[in-house]
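>>> make a model of this:
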Amino acid sequence: MKLVLDENSTFVDVGCHVGEVMDQALKLSPNGHHFAYEPIPSLYNDLKFKYKNICEVRNVALSDYSGESDFHHVLSNPAYSGIKKRAYPKNEKIKKIKIKTSTLDIELLNEKRVDLLKIDVEGGEYGVLKGSEKVIEKFHPVIIFEHGLGASDYYNTNSEDIFIFFENIRYEIFTLKGFLKKSLPLLKDQFNNLYYKNEEYYFLAMIKV
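The predicted model follows:
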């Protein structure tokens, strides 16, 4: 994050959870305008209190459509929660709730800048990206995203969908370690192999330079 953010940067946290990543962004960009998206009501309320007058916290699930949706709140392990119910490592206690949905293009297109976008939505990242195309085209943010087999497939998407999406907007994909080491971007076959072998879950995408 230090390589991307300055003291005035705008950070967008999609799937903020308890704010571990937002905390880092606030330290690096104390003068920035930041946005946290968290659909789980209890976590949203905690974030509103934690970040009062510091960043905008919105009780919305981001996707590629605006409206309302069922949401599977995993009470026993909230980090697994998502719009789609998926397989979990063990038996979990789940409560189905109704949540509001929106797109980043609706939410942030009129902002002055978006420098870093983090997406961690338990498999729904392709929908978030599709709903962010205008924002990405306008601001060219660096994008950190989670993507893994066992989650995205419940949304009927896979690594090829993600790769083609970024390829079409002239973005390149790196592993986080690869980006820090200034390695070459991943080729499609490399990205697919990491996905299907479950060898990496977190990636970084940025516009070709």
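>>> going by C-alpha atoms from here, please, whenever you check contacts or count neighbours.
Will do.
>>> the most centrally placed residue in the chain and Pro30, how far apart?
Centroid-nearest residue in the chain: Ile119, 0.7 Å away (criterion: C-alpha atoms, centre = their mean). As judged by C-alpha to C-alpha, to the nearest Å, Ile119 and Pro30 stand 21 Å apart.
>>> what's the neighbour count on the residue nearest to Ile207 when sequence neighbours are not counted?
Nearest residue to Ile207, sequence neighbours excluded (C-alpha to C-alpha, 6 or more residues apart in numbering): Tyr171, at 4.0 Å. As a burial measure, Tyr171 scores 21 neighbours (other C-alpha atoms under 10 Å).
>>> buried ones in stretch 114-121?
Neighbour counts over stretch 114-121 (16 or more other C-alpha atoms under 10 Å) mark 114-121 as buried.
>>> starting at the chain centroid, how far to that stretch?
5 Å (C-alpha atoms, centre = their mean, to the nearest Å).
>>> thinking again about what came up before, could you measure from the residue nearest to the centre of the chain over to Ser183?
In this view, Ile119 and Ser183 are 22 Å apart by C-alpha to C-alpha.
>>> now do Asp115
For Asp115, the distance to Ser183 - C-alpha to C-alpha - is 21 Å.
>>> next: Ser102.
Ser102 is 35 Å from Ser183, where distance means C-alpha to C-alpha.
>>> one more, please, to line up against the first structure:
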Amino acid sequence: MKLYPQLRALQSRFPALLSMKSGAQRLMRRAMKRPFERDFEVLARLKVRPGECAIDVGANRGQSIDAIRLYQPALPIHSFEPSTLLADRLRQRYGNSAAVTIHNCGLSERAEERVLYLPVYRDFPYDGLASFDREEAAGWLNAETVAGFDPSHLDVRETVCVTERLDAFDFAPAFLKIDVQGFEANVLKGGEEMLEKHNPLILLENNDAADAWLTGKGWRRLAYAGGRLQEGARGKSNTFYLSPRGSDRLTD
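Now for the predicted structure:
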């Protein structure tokens, strides 16, 4: 029996389980001083210059914020989350920290209003799968990922959100993380000038379009596995990228 599909089936029927699970996982990670994804261990080697920050695109429930702070506690973080519900929860959690700023908007290649698609199964919203791409939002929940999946109980709800261009913000990023369910290339295109100027270390959820855009501009891939970075490879779920002028972003 596969565990995770069974857990998602229970979670869909008993929504309170998600809050309990998320809270328990966060407490455990903090106690053990571990990030939610091991890729973030690389941030211990990140070189940060005066005035620089981290940018977290697709903040969700704050997992990346906690991971960044674990290795770079003094680094200011700008987190972007288009869901008003999630953004409000993040503000409640991190509102007392001057180093964390929550931006309730999405990022794209242009400033406009866009529809955010949220998959809902048995009236349970899978907010971590919300996307500006409807197919991305609707496609992940299926018989392989949810035990006893019944497509008649799957709904995709629509909310109009504001998107901005990353270049519209006056940031100097040392690190940029993007996890936006298939919309990664759009985010990059809207921040082309910023990326060229500051050459941050990028951590990207694997996405073919974004990978092609970056490598086409000379950025090189690095995969993190077994505590080491492998040049030229893509990671299992996420991949790092360094620009031609950003090779000194990491210490040896």
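>>> circling back to that earlier point, any chance of JSON lines for the buried residues of stretch 114-121 of the first structure, columns distance to His34 of the first structure and secondary structure?
Formatted as JSON lines, these follow (distance: C-alpha to C-alpha, whole Å; DSSP: H, G, I helix; E, B strand; the rest coil):
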{"residue": "Val114", "distance to His34 of the first structure": "9", "secondary structure": "coil"}
{"residue": "Asp115", "distance to His34 of the first structure": "10", "secondary structure": "coil"}
{"residue": "Leu116", "distance to His34 of the first structure": "10", "secondary structure": "strand"}
{"residue": "Leu117", "distance to His34 of the first structure": "10", "secondary structure": "strand"}
{"residue": "Lys118", "distance to His34 of the first structure": "12", "secondary structure": "strand"}
{"residue": "Ile119", "distance to His34 of the first structure": "14", "secondary structure": "strand"}
{"residue": "Asp120", "distance to His34 of the first structure": "16", "secondary structure": "coil"}
{"residue": "Val121", "distance to His34 of the first structure": "18", "secondary structure": "coil"}
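>>> just put those residues in JSON lines and tack on distance to Ala36 of the first structure.
Shown next, in JSON lines, are those (distance: C-alpha to C-alpha, whole Å):
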{"residue": "Val114", "distance to Ala36 of the first structure": "13"}
{"residue": "Asp115", "distance to Ala36 of the first structure": "14"}
{"residue": "Leu116", "distance to Ala36 of the first structure": "12"}
{"residue": "Leu117", "distance to Ala36 of the first structure": "10"}
{"residue": "Lys118", "distance to Ala36 of the first structure": "10"}
{"residue": "Ile119", "distance to Ala36 of the first structure": "11"}
{"residue": "Asp120", "distance to Ala36 of the first structure": "12"}
{"residue": "Val121", "distance to Ala36 of the first structure": "13"}
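>>> out of those, the closest to Gly67 of the first structure would be?
Using C-alpha to C-alpha, Val121 is the member of those that sits closest to Gly67 of the first structure, with 17.4 Å.
>>> am I right that the closest one is in contact with Gly15?
Yes: between Val121 of the first structure and Gly15 a contact is recorded at 5.6 Å, counting by C-alpha atoms under 8 Å.
>>> picking up where we left off before, what's the match for the residue nearest to the centre of the first structure in the second structure?
Mapped onto the second structure by TM-score structural alignment, Ile119 of the first structure lines up with Ile178.
>>> roughly how far does that match sit from Ile77 of the second structure?
Using C-alpha to C-alpha, one gets 13 Å for the distance from Ile178 of the second structure to Ile77 of the second structure.
>>> how many neighbours does Ser2 of the first structure have?
Not Ser; residue 2 of the first structure is Lys. Neighbours around Lys2 of the first structure, by other C-alpha under 10 Å: 9.
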